[in-house]
Structure formats: structure tokens, C-alpha cells
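>>> Build me a structure from this.
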Amino acid sequence: MVVFKDRTDAGKRLAEELEEYAGRDDVILLALPRGGVPVAFEVAKELDLELDVFIVRKLGVPGYEELAMGAISSGGVKVMNMSVVDSLQISGEDIDSVVEAERKELERREELYRKGKAKLDVTGRTAILIDDGLATGATMKAAVQALRAQKPENIVVAVPTASKEACEEFAADVDKTVCLTTPEPFYGVGAWYEDFAQTSDREVCDLLKKAEDMNR
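Okay, here's the model as predicted:
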């Protein structure tokens, strides 16, 4: 089974599978921060493509934050996993509390990562959403729904690793999916990276600046 050294290695391998989009002005890479940014940066560098971010926040179950009960994204989109909400009997009050906290973080990241940049415009373009992996897919699902409202020509979801279920689900929702590995049992995204250290805000900002400089 493929194991990636780190997100940089994963991005280089992902670029090989996205070669058909190289150098195209009608294509934009949209990274899901923070972990998706170093992956997408390598794709942008290898294929000479524009890179931006699409801000999405997972809604973690109170007390079990790694378990997603939904997600929110730019544009006011909220996606809930009602099977998780119902099975754990999560109250509306608890959901509202988590949503409010994550909305504040989403707004903070919008200001920090996209400060000074023109409003994202994907109309008529092929938008490739990139993350470091998909487990439940809740975060990516919110991104896809929010992005579709902005009328891109095509939406592509591309990740180094994903659960088989998540990858198959997106195949029906978007124009194309690229999942380099769908190991079973999946365990989690981090299980397929030798180094899965958290990506910092500084690293995200540095990589976005480098990508912007490359496109000048």
C-alpha cells in the first residue's frame, strides 16, 4: 500500500495524475486549508496552475472533535451529517455553539489567507478542489456545494488518499474525482503519511505567497 512521506510528496504524486490540466488558464486549484495547501502547492508548481484557497470548517462532535457531524464553508453553506447527529442525540443548542465557534475561525482564515486578494471568481472555469485526504468527506462536501453556487464549468475533487466510500460518493457529485489511494481498512487520513504534522498558518501564507509570485 502506498504511504506518502509527507504532504509535499503527496502533492508531487497527485500532480502526475492531473497532468492533463497543466498550463491551462481556465483551470484553478482550490486548496482546503490548512492541510490541503502544501499538497496543492506542489500541484500548482509542477503543472503551472493558479492556486487559491477555499475555506471550509469541520463541525466536530462536542467532546469527540475529530468526528465530523457536518461542516460549513465560505458562502454560508452548512452541511450536516444527520446520522451522526441523531445517533449521538446532539442537541440543537450544542450544534449552534459549534457552528458559531467555527464560523469565527472561518472568518479569521478568510482575512488571513486571502487578505488583499480579489474575490474568488471561478465562473466558467474548471475548479480542482484539493485536500490531503478524505475520511467522512463532510468538509469536502461543503466545499463542493458552496463552489457549485459560484458556477464553475467543472468541479474536480483530487486527493492523495480517501476512504473508498467517500471517493465513490463524490464520483456521483462532481465532474471528476482523483483518489490516488483508497486503502481498506482506511483508519484515517494521517495513517497513510509518514509525516502528518499539522500545517501552520504561517506555512499556508508562505506557500500562497510563493504560488502568487510564480504566476506573475
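>>> can we go C-alpha only for contacts and neighbour counts from here?
Noted.
>>> What is the longest strand of this structure by residue count?
Under DSSP state E, the strand in the chain containing the largest number of residues is strand 64-73.
>>> Tell me the first helix or strand C-terminal of it.
strand 77-80 (DSSP states H and E).
>>> Identify each buried residue in the very next helix or strand once past that next one, please.
Along the chain past strand 77-80, the next helix or strand (assigned with DSSP H and E) turns out to be helix 82-87. For helix 82-87, a neighbour-count test (16 or more other C-alpha atoms under 10 Å) marks V85 as buried.
>>> and the helix or strand just after helix 82-87 with strand 64-73, angle?
Scanning forward in sequence from helix 82-87 by DSSP H and E, the next helix or strand is helix 92-114. Per axes from the mean of the first three to the mean of the last three C-alpha atoms, to 10 degrees, the angle that helix 92-114 makes with strand 64-73 is 70 degrees.
>>> quick one more, to check against the first:
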Amino acid sequence: MGTIIDDPRLRERRSVFTDRHDAGRQLGDLVRTLPGVRDPLVFAIPARGVPVGVEVAWALGAPLALAVVRKIQVPGKTEAGLGAVTWDGRVLINTDLQRALGLTEEVIGIATEKARENVQDRITRFRAGTKLPDPAGKTCILTDDGLASGFTMLAALESLRNRHHVKILVAVPTASAGSAEIVSREVDKLICLNIRTGPCFAVAEAYKRWYELSDGQVIAELSYARPGAKPRDPPPPSRAGP
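As a prediction, the model looks like this:
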């Protein structure tokens, strides 16, 4: 089990970040103080993890890449996650939830195919023909705007770890205590500023301003993480809200 690093001042609190950029800046400030983070490469899970990843990458002076993962949605409940599909076609299913909901393999297959199509569409839109950088010899840092069930992050970790023998950290602004513990078992370190316990958890509750990002906003965000871009001058469009 990896080490969990949090901010004791933020435990159990809500509305602790102004927005994802504020969260990413605070997260980046913490990550860059950690020993052993050499030659970092930041991976952000789109769309919500991109503003966080932009700020972490700037704080570390690191390149930013996209770990394109899509949640497999429970039919009729778009916010509920049954599992995830990754950029290399890997599928991770929450079999306990599948049994609890009584979902057939046919239903799972249809939902998985929709997620797979979305992953390919996002790769085309957001990567613009570029390939993932080679992570060999680097400290890989996976970011998102938070961990609820943790299944999306676990799927990303599985794809990255199984293809490359690299040091992996997960850095997120907020997480449920349960998901933080589960994900920490799969990484060298899990860095999470705001950990909350209790039966009900929502990533959005950690933010004063939380909203969905359009594809256009994601692409604009990514332009600020490319070589030659000036950090926060002007501010990325998503800071102004949708």
C-alpha cells in the first residue's frame, strides 16, 4: 500500500477550493515539495481533470499528457459509474455493483461500447494526432478533479502500469476516504488535499465553483500546457465559468 499524503487542515471540509485551477495550484505546490519526484510527467484525465493537471504541470515545470478514460455509465443514471474504458481499450467493471443492480452482460456490453466510442472521439479531439509521451524513467503523476468511486483512476493506473514499469503518483484535490485507500494500494504515493469520510460523497462539494467543461474549453486549457505558452496570461477560459 502506498503512502497517503493529505492536508490535515482540510479534512472533512467542503467548499475548500475556489475552482479547479485553485485546487490544481494548491496541489502542485504540495507535490513539488515531495522528495523523489524526478523528471515528472503529468497525466490528466479529461475533461474535469485538465484544469487541475495544467496547474500541477506548471508548478512542476513538467509536460502534460492526457490519460483518456471514460466512465461506463449505469443505464438511466449518467452520474453513476459502473466501470471505465481506457485509451488503450482496457475495460474495468465494478462487478459488485453489476450484481447489485442485476445488470445483464448484454446491458454491460452496450454501455461499454458507448464508453469506448467516447474514448476514441476524445483522443481524436484532444490529442490532435499526437502520441502519448514515453514515460520510461519518469515519475508519472496522474491527476483528476477528485475521486468518488475511484474506478476511473484505477482503470488509468492499470493501463499505465501494465504497459510501463514506472513510478506512479496520484494527485487529486479531493477524495472520499474509501476511494483514497483503495487507489493508494496501487501507487507509490497518493496526494490528496481534502479527504472526507461518511456515506455520501460528491467531488463537487469540495469546490465553490464546479461545472462541466465543453470540448472547446478543454482544448483551450491544453494550449496553456504546451511549450512556449505563458502561464495564466491570459487566464484559461474555464476560469470564467461556462
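>>> ok now the longest strand of structure 1, how far from the chain's centre?
Relative to the centre of its chain, strand 64-73 of structure 1 is centred 14 Å away, using C-alpha atoms, centre = their mean, to the nearest Å.
>>> The residue most central in space within structure 2: what's it in contact with?
A centroid search over structure 2 (C-alpha atoms, centre = their mean) returns D144, at 2.3 Å, as the residue closest to the centre. Going by C-alpha atoms under 8 Å, 6 or more residues apart in numbering, D144 of structure 2 touches 44-46, 48-50, 52-53, 171-173.
>>> Please report the distance of the closest residue to E110 of structure 1 other than its chain neighbours from G35 of structure 1.
Spatial nearest neighbour of E110 of structure 1, chain neighbours left out: I55 (6.8 Å); criterion: C-alpha to C-alpha, 6 or more residues apart in numbering. Note on I55 of structure 1: its distance to G35 of structure 1, by C-alpha to C-alpha, to the nearest Å, is 12 Å.
>>> So which of those two has more stuff around it?
Using other C-alpha atoms under 10 Å as the criterion, I55 of structure 1 and G35 rank with I55 on top: 24 against 21.
>>> aligned partner of that one in structure 2?
In structure 2, the residue paired with I55 of structure 1 is V68, using TM-score structural alignment.
>>> ok so, going back, quick one: residues contacting the residue nearest to E110 of structure 1.
If you count contacts by C-alpha under 8 Å, 6+ apart, I55 of structure 1 has them with 32-33, 73-74, 106, 109-110, 143.
>>> how about L97 of structure 2, what's its match in structure 1?
Alignment note: L97 of structure 2 maps to V84 in structure 1; criterion TM-score structural alignment.
>>> which residues does the equivalent of V56 of structure 2 over in structure 1 contact?
Aligned by TM-score structural alignment, V56 of structure 2 pairs with V43 of structure 1. Counting by C-alpha under 8 Å, 6+ apart, V43 of structure 1 touches 11-12, 14-15, 49.
>>> doesn't V156 make contact with D175 of structure 1?
Yes. Contact criterion C-alpha atoms under 8 Å: D175 of structure 1 and V156 qualify, at 5.8 Å.
>>> who has more neighbours, the two?
Per other C-alpha under 10 Å, whichever of D175 of structure 1 and V156 has more neighbours is V156, with 20 against 13.
>>> helix/strand/coil for the equivalent of V159 of structure 1 over in structure 2?
Mapped onto structure 2 by TM-score structural alignment, V159 of structure 1 lines up with V172. The three-state label given to V172 of structure 2 by DSSP: H, G, I helix; E, B strand; the rest coil is strand.
>>> Distance check, V172 of structure 2 against E113 of structure 2.
V172 of structure 2 sits 28 Å away from E113 of structure 2, taking C-alpha to C-alpha as the criterion.
>>> Looking at those two, which has the bigger crowd around it?
Ranked by neighbour count (other C-alpha under 10 Å), V172 of structure 2 and E113 place V172 first, with 29 against 13.
>>> tell me the contacts of the more buried one?
By C-alpha under 8 Å, 6+ apart, the residues touching V172 of structure 2 are 27, 143-147, 191-193.
>>> before we move on, back to that, and the residue nearest to the centre of structure 2, what pairs with it in structure 1?
In structure 1, the residue paired with D144 of structure 2 is D131, using TM-score structural alignment.
>>> Leaving out the residues flanking it, which one is nearest to that match?
Using C-alpha to C-alpha, 6+ apart and skipping the chain neighbours, the partner closest in space to D131 of structure 1 is G36 (3.8 Å).
>>> And for the one you found, the neighbour number?
G36 of structure 1 is flanked by 24 other residues according to other C-alpha under 10 Å.
>>> Also I219 of structure 2?
Using other C-alpha under 10 Å, I219 of structure 2 has 17 other residues around it.
>>> Go ahead and confirm it touches F126.
Yes. With contact defined as C-alpha under 8 Å, I219 of structure 2 reaches F126; the gap is 6.2 Å.
>>> what span of structure 2 lines up against the longest strand of structure 1?
Aligned using TM-score structural alignment, strand 64-73 of structure 1 spans residues 77-86 in structure 2.
>>> that older thread, out of the contacts of D144 of structure 2, the closest to I93 of structure 2 would be?
Distance to I93 of structure 2, by C-alpha to C-alpha, is smallest for I45 among the contacts of D144 of structure 2, at 18.1 Å.
>>> residue in structure 1 matching the closest one?
Correspondence of I45 of structure 2 to structure 1, assessed by TM-score structural alignment: L32.
>>> Who are the contact partners of that match?
Taking C-alpha under 8 Å, 6+ apart, we find L32 of structure 1 in contact with 53-56, 129-131.
>>> would TSV of those with secondary structure and distance to R24 of structure 1 be doable?
TSV is the format used below for these (DSSP: H, G, I helix; E, B strand; the rest coil; distance: C-alpha to C-alpha, whole Å):
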residue	secondary structure	distance to R24 of structure 1
V53	strand	18
F54	coil	20
I55	coil	23
V56	strand	26
L129	strand	16
I130	strand	17
D131	coil	21
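>>> JSON lines please, covering these and showing distance to A138 of structure 1.
Shown next, in JSON lines, are the contacts of L32 of structure 1 (distance: C-alpha to C-alpha, whole Å):
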{"residue": "V53", "distance to A138 of structure 1": "17"}
{"residue": "F54", "distance to A138 of structure 1": "14"}
{"residue": "I55", "distance to A138 of structure 1": "13"}
{"residue": "V56", "distance to A138 of structure 1": "10"}
{"residue": "L129", "distance to A138 of structure 1": "14"}
{"residue": "I130", "distance to A138 of structure 1": "14"}
{"residue": "D131", "distance to A138 of structure 1": "12"}
